[in-house]
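Visitor: Give me a 3D structure for the following:
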Amino acid sequence: MTSTDDTAGTGGTGGAGGIGGTGGTDSGAHPRFAAALRELGLDDLHTHVRRFPDATRTAAEAAAAVGCELAQICKSLVFAADGVPVLVLMDGASRVDVELVRRELGAGKVTRPRADVVRETTGYAIGGVPPFGHRTRTRVLADRSLLEHDVVWAAAGTPYTVFPMAPKALVVHAGATLVDVRERVS
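Guide: As a prediction, this is how the structure comes out:
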């Protein structure tokens, strides 16, 4: 099975530790993401966005910053299915099986796009891609492994910010389809 290492340069996210924030709408979240929270009626999440002095670009960095298990991270990973961007939400301890994504989408080929394509599609840099609030509407797949936790943390649009959310709510707000695309370890 074809896989991809999802830990480096992923949507920087954190894990379920103490929930804190800066309060108000000046949460440190990316302005586009902050606007998405308002549009989705999730204004209360602004107070739960956590900003860190060091980057949380990788799932491991985010888990260490928040103080949680790696699997409590929600990575937002952009792929290209026959050249069309698709977002895959995966727990931080797992890797995406690209062949399973290809089959799920009925695509001929699934690859990782260049960083400029990720930014152009989502409006965010790699390491800060949130699960929703993107510049361009894309298809979203969420691996079922995310549902194994009460709370997961995801990037808030920058490599320094994360926010907590119940995984079922995250899947709904992202408009994601639940799938099984996690690489199986033999």
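Visitor: all contacts plus neighbour counts: C-alpha atoms, from now on.
Guide: Noted.
Visitor: Give me the residue at the spatial middle of this structure.
Guide: residue 76 (2.6 Å; CA atoms, centre = their mean).
Visitor: on contacts alone, who are the packing partners of the helix or strand residue 140 falls within?
Guide: Element membership for residue 140 (DSSP states H and E) is strand 139-143. If you count contacts as 3 or more CA pairs under 8 Å, 6 or more residues apart in numbering; DSSP states H and E, strand 139-143 packs onto strand 84-91, strand 177-179.
Visitor: And this one, please, so the two structures can be compared:
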Amino acid sequence: MQTSENLDALPESARRVALMLRERGHAKPVVMLPETGKTSAEAAAGLGCEVAQIAKSILFRRREDDAPVLVIASGANRVDEKKVAAHVGEVGRADAKFVREKTGYAIGGVCPIGHATTPVTLIDADLFELESLWAAAGHPHAVFNLSPQELAVLTGAPVVDVALRSE
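Guide: Got it, this is the predicted structure:
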């Protein structure tokens, strides 16, 4: 794994995230995984952590106004769209073009911060059961480490139950 001490070695989108994190006082570096971290399982395997510790960023499209809705969920959870809708209004899936246009990132590298269009954001409450999280840093191979509390401060987002639970 390569860290962001040398910002010039990072892909442009990951470099932007590293600089943004630094500006916001986040001291931990952006890490480049040798293999892709496009899925939570891939990222967890590359980092040697639990899948639950991956703070995956999933973008939805709010139906009433086409606004981007970002849900930052535990990698172990599926997101319950009905629970999301109860907080922000009815949502639908976002395609790759919408994700790139609204976030500035490709799917698999969507960072919780620094979006082209500021999204309505929700954080999965299950993330707060963990001490350490890993989130995408603007590129499918780039991640950064943070605590759930740091995630809440960086995003300013409410912490809610968004996990799909089996009855």
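Visitor: Superposed, what's their TM-score?
Guide: Here the superposed chains carry a TM-score of 0.90, computed using TM-score structural alignment, normalised by the length of structure 2; 163 aligned residues with a CA RMSD of 1.7 Å.
Visitor: returning to that earlier point: okay, and the following helix or strand past the strand holding residue 140 of structure 1 goes to which residues in structure 2?
Guide: Following strand 139-143 of structure 1 in sequence order, the next helix or strand is strand 152-155 (DSSP H and E). Strand 152-155 of structure 1 corresponds to residues 133-136 of structure 2 when matched by TM-score structural alignment.
Visitor: in the superposed pair, what's the mean gap between that stretch and structure 1?
Guide: Compared with structure 1 after fitting, stretch 133-136 of structure 2 deviates on average by 0.4 Å (mean CA distance after the TM-score superposition for structure 1).
Visitor: How far off centre is that stretch?
Guide: Relative to the mean C-alpha coordinate of its chain, stretch 133-136 of structure 2 is positioned 7 Å out (CA atoms, centre = their mean, to the nearest Å).
Visitor: Quick check: buried residues in that stretch?
Guide: Buried residues in stretch 133-136 of structure 2, defined by neighbour count with 16 or more other CA atoms under 10 Å: 133, 134, 135, 136.
Visitor: Tell me which of the helices and strands packed on strand 139-143 of structure 1 is the most buried.
Guide: Most buried of these, by mean neighbour count (mean count of other CA atoms under 10 Å): strand 84-91, with a mean of 24.
Visitor: Which strands or helices does that strand pack on?
Guide: Strand 84-91 of structure 1 packs on strand 73-81, strand 139-143, going by 3+ CA pairs under 8 Å, 6+ apart.
Visitor: State the span of structure 2 onto which the shortest one is aligned.
Guide: To tie it back to what came earlier, the one meant is strand 139-143 of structure 1. Strand 139-143 of structure 1 corresponds to residues 120-124 of structure 2 when matched by TM-score structural alignment.
Visitor: For the matching stretch, list every residue counted as buried.
Guide: Neighbour count says stretch 120-124 of structure 2 has 120, 121, 122, 123, 124 buried, by 16+ other CA under 10 Å.
Visitor: can you list those residues in CSV and add distance to residue 70 of structure 2?
Guide: Formatted as CSV, the buried residues of stretch 120-124 of structure 2 follow (distance: CA to CA, whole Å):
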residue, distance to residue 70 of structure 2
120, 6
121, 5
122, 6
123, 9
124, 11
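Visitor: ok, the residues you listed vs residue 15 of structure 2, which is closest?
Guide: residue 121 (22.8 Å; CA to CA).
Visitor: Mind giving me the packing neighbours of the helix ranked longest in structure 2?
Guide: Ranked by number of residues, the top helix in structure 2 under DSSP state H is helix 12-23. The contact analysis (3+ CA pairs under 8 Å, 6+ apart) places helix 12-23 of structure 2 against no helix or strand.
Visitor: ok, 10 Å please
Guide: strand 30-32, strand 142-146 (3 or more CA pairs under 10 Å, 6 or more residues apart in numbering; DSSP states H and E).
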